[in-house]
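Chemist: Below are the sequence and a predicted model; questions follow.
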Amino acid sequence: MSTTVSSNMPSRRNVVRSAAWTVPVVAASTAVPAYAASCGSTTYPYTLTWRTVTYATTTTGSGSTLTKTGTATIPGPAGSSPVIATFTSTQVGIDSRTSGNLTVQANNYPNVGATGGTGLLLQHQGIVAGRNASRQVVRIQFDRPVTGLRFTITDIDANNAAGGNQSADFWDRVELTGNRTFTATPRGGGNVYVIGTGVAGSENNAGEGPWRMYNNSTVASDNGDSAGNIAVTYAGAVQDITLTYWNARGTGNQAIFLSGFTFDALGC
């Protein structure tokens, strides 16, 4: 389905599993951002392909205070300058992120969500269930506004293979800020695999709450399966969005991926 929302390793089965204001017209005409003043009005198409993009990570702190930042330098066509995208991961609570978190592992995950390419890995271990108990927050920023931003969050699923033993169980929850539309993979009968709206809150109905697999009594999908996909589009200009990822049940390792990005931007 398509819904509009406004809001501010091997296969996982083998793992121990952004104030309104008014100014005089004359003043406003001088308040032109540096990027606009220097870039003109020509926009260019950009594609972030995880397998080939120049991407590097840095870390500060340790343990639960560790901040990991990934920087992608996204090339554009002739006549344009690269767009710099940063992905900053922080942790709230006591889960730990794996060493592979916020990395690209093209050999292990060559076709995330059947998108045709690898993705950016977000992965937790030592899980404690519940949003308040622990969650990962990933802030995604671009060095200038982009329009028509599209990407897919893949592998949003659940695992209940362990039955009464929750050591391998999990149930993904994903939230995403901003004015966006999204599409989930259909499963027949007018239903979809991943339900919710990607906004924190009540989960009493399928059309509300974080994105999640419709049923937790399942075996985790393979990371190459499209069932756990949410395809996201930001039609308007965006420069800063935040993704929040957490677990609703069990203590098993969990992971999702961000596919490649496409968007338009000024070519400065």
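Modeler: Received it, and whenever you're ready, just let me know what you need.
Chemist: can we go C-alpha only for contacts and neighbour counts from here?
Modeler: Fine.
Chemist: Distance from the chain centre to the helix or strand residue 141 falls within, please.
Modeler: In this assignment (DSSP states H and E), residue 141 forms part of strand 134-154. With Cα atoms, centre = their mean, to the nearest Å as the basis, strand 134-154 stands 6 Å off its chain's centre.
Chemist: one more structure, for comparison:
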Amino acid sequence: MSQQTVDAPPARPSRRSVAAGMAWAVPVIAVGAAAPRAAASPCNPQAYTLDWGGSNTSYTRNNAGTSGVATIDPDGAGPVASVSMSIASQFIGTMKAGNEFGNTNNNIRVSSSSVGGTGQVGLSFHQALTNAYNVVPGRSARQEVTFSFDAPVTGLTFMVTDIDSNAGDFNDRIEFSGAFTSQIANTNTLTGAGTQPNPFAPTNANAPVNDTSSTAGNVRITYPGTITSFTMTYWNAVSSYSGVDRSQGVFLSDFAFSVIRNNC
């Protein structure tokens, strides 16, 4: 993947070859479609869309790329209350934010271009291994990202994009906590259940995809119940290194969800 963002210095050209995007229509999300009605009334259910590139969402990130806060206000000064989501990233073992050389850090930063064939920007997760090249740490080196809402949310849905691989460099693994359902865009290129025993993973150890236009590395996540937080775990399952840097990255699309409040 190429990690280009609005406020980051230009990264070196991506190693990933452009893969032919598999046509995959993004499902219509009922809670997202209801946002205009929610903006007109403060009553339940209140629907929200956290749009990383939209005017209804404000986002701040710390310089280290380890925390951020997004606030969604569907109707500005209107009666619908805003919702905030905080992001806290923890690096375990020989994993760190940004690229291996320390000159680019796009972790939890909004991308400057569209992601996963969605036509919209997304939130970047950018990390690199720091261990010796003859050591393959696997899951013991990982990033754990916790997303916490300031109100209970229901029907949360979003996409992870650009889950892929490049021989001798990276082989993405993604896991989520809690009770969720998933929809893989293309089962020829992506597999897994998104759990620790069976994480989302590319089906081929050397299958880079274009992070802007291809849907081949996409999976939709839905938390059908009511939650206040969830955790995403991200690690590198590459079996050996070829001497290139070991940075890797995925993206999250817009979030859609509803909130049931006690003031209606």
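Modeler: Structure received. These figures come from a predicted structure and were not determined experimentally.
Chemist: what stretch of the second structure does the strand holding residue 141 of the first structure fall on?
Modeler: Using TM-score structural alignment, strand 134-154 of the first structure corresponds to residues 141-161 of the second structure.
Chemist: what comes up buried for the matching stretch?
Modeler: 141-149, 151-161 (16 or more other Cα atoms under 10 Å).
Chemist: before we move on, the earlier item: same for the strand holding residue 141 of the first structure, what does it pack against?
Modeler: strand 83-93, strand 230-234, strand 238-247, strand 254-258, strand 261-266 (3 or more Cα pairs under 8 Å, 6 or more residues apart in numbering; DSSP states H and E).
Chemist: That strand vs the second structure, average distance?
Modeler: Strand 134-154 of the first structure, aligned to the second structure and superposed, deviates on average by 0.5 Å (mean Cα distance after the TM-score superposition for the first structure).
Chemist: closest one to residue 75 of the first structure among the helices and strands packed on strand 134-154 of the first structure?
Modeler: Minimum separation from residue 75 of the first structure across those (Cα to Cα) falls at strand 83-93, 6.6 Å.
Chemist: Any chance of CSV for the helices and strands packed on strand 134-154 of the first structure, columns distance to residue 125 of the first structure and mean neighbour count?
Modeler: Listed next are these as CSV, based on distance: least, Cα to Cα, whole Å; neighbours: other Cα atoms under 10 Å:
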stretch, distance to residue 125 of the first structure, mean neighbour count
strand 83-93, 12, 19
strand 230-234, 23, 21
strand 238-247, 10, 21
strand 254-258, 7, 27
strand 261-266, 26, 20
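Chemist: one step back: hey, what's the angle from the strand holding residue 141 of the first structure to strand 254-258? Just curious.
Modeler: If you take axes from the mean of the first three to the mean of the last three Cα atoms, to 10 degrees, strand 134-154 of the first structure sits at 50 degrees to strand 254-258.
Chemist: Residues in contact with the very next helix or strand once past strand 134-154 of the first structure: which ones?
Modeler: Remark: after strand 134-154 of the first structure, the chain's next helix or strand is strand 158-159, criterion DSSP H and E. For strand 158-159 of the first structure, contacts defined as Cα atoms under 8 Å, 6 or more residues apart in numbering pick out 168-172, 213, 215-221.
Chemist: Also stretch 45-65 of the first structure?
Modeler: 66-77, 90-96, 102-104, 106, 117-120, 259-265.
Chemist: filter those to the buried ones?
Modeler: Neighbour-count burial within the contacts of stretch 45-65 of the first structure applies to 67-76, 90-92, 94-96, 102-104, 106, 117-120, 259-265; the criterion is 16+ other Cα under 10 Å.
Chemist: Identify the residues contacting residue 177 of the second structure.
Modeler: 195, 230-232.
Chemist: Compile those into CSV and extend it with columns for distance to residue 62 of the second structure.
Modeler: Listed next are the contacts of residue 177 of the second structure as CSV, based on distance: Cα to Cα, whole Å:
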residue, distance to residue 62 of the second structure
195, 29
230, 20
231, 19
232, 19
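Chemist: Taking those together, which two end up most distant?
Modeler: The most distant members of those, if one measures by Cα to Cα, are 195 and 230, lying 12.7 Å apart.
Chemist: coming back round to it: quickly name whichever of the contacts of residue 177 of the second structure is closest to residue 214 of the second structure.
Modeler: Closest to residue 214 of the second structure, out of all of the contacts of residue 177 of the second structure and judged by Cα to Cα, is residue 232, at 22.0 Å.
Chemist: That closest one -> the first structure?
Modeler: By TM-score structural alignment, residue 232 of the second structure lines up with residue 243 in the first structure.
Chemist: Surely that match is in contact with residue 153?
Modeler: No: between residue 243 of the first structure and residue 153 there is no contact, the gap being 10.1 Å when judged by Cα atoms under 8 Å.
Chemist: Now do the closest residue to the match of residue 232 of the second structure other than its chain neighbours against residue 140 of the first structure, distance only.
Modeler: In this structure, residue 243 of the first structure finds its nearest non-sequential neighbour in residue 176, 4.5 Å apart by Cα to Cα, 6 or more residues apart in numbering. To residue 140 of the first structure, residue 176 of the first structure is 10 Å away according to Cα to Cα, to the nearest Å.
Chemist: overlap in contacts of these two?
Modeler: 241-243.
Chemist: Take those and lay them out in a markdown table including distance to residue 127 of the first structure.
Modeler: Converted to a markdown table, these look like this (distance: Cα to Cα, whole Å):
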| residue | distance to residue 127 of the first structure |
| --- | --- |
| 241 | 25 |
| 242 | 21 |
| 243 | 18 |
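Chemist: would you list every one of the helices in the second structure?
Modeler: 30-33, 35-40 (DSSP state H).
Chemist: which bit of the first structure covers the first one?
Modeler: Translated: helix 30-33 of the second structure. By TM-score structural alignment, helix 30-33 of the second structure lines up with nothing in the first structure.
Chemist: can you pull the buried residues of that helix?
Modeler: Under 16+ other Cα under 10 Å, the buried positions of helix 30-33 of the second structure are 31-32.
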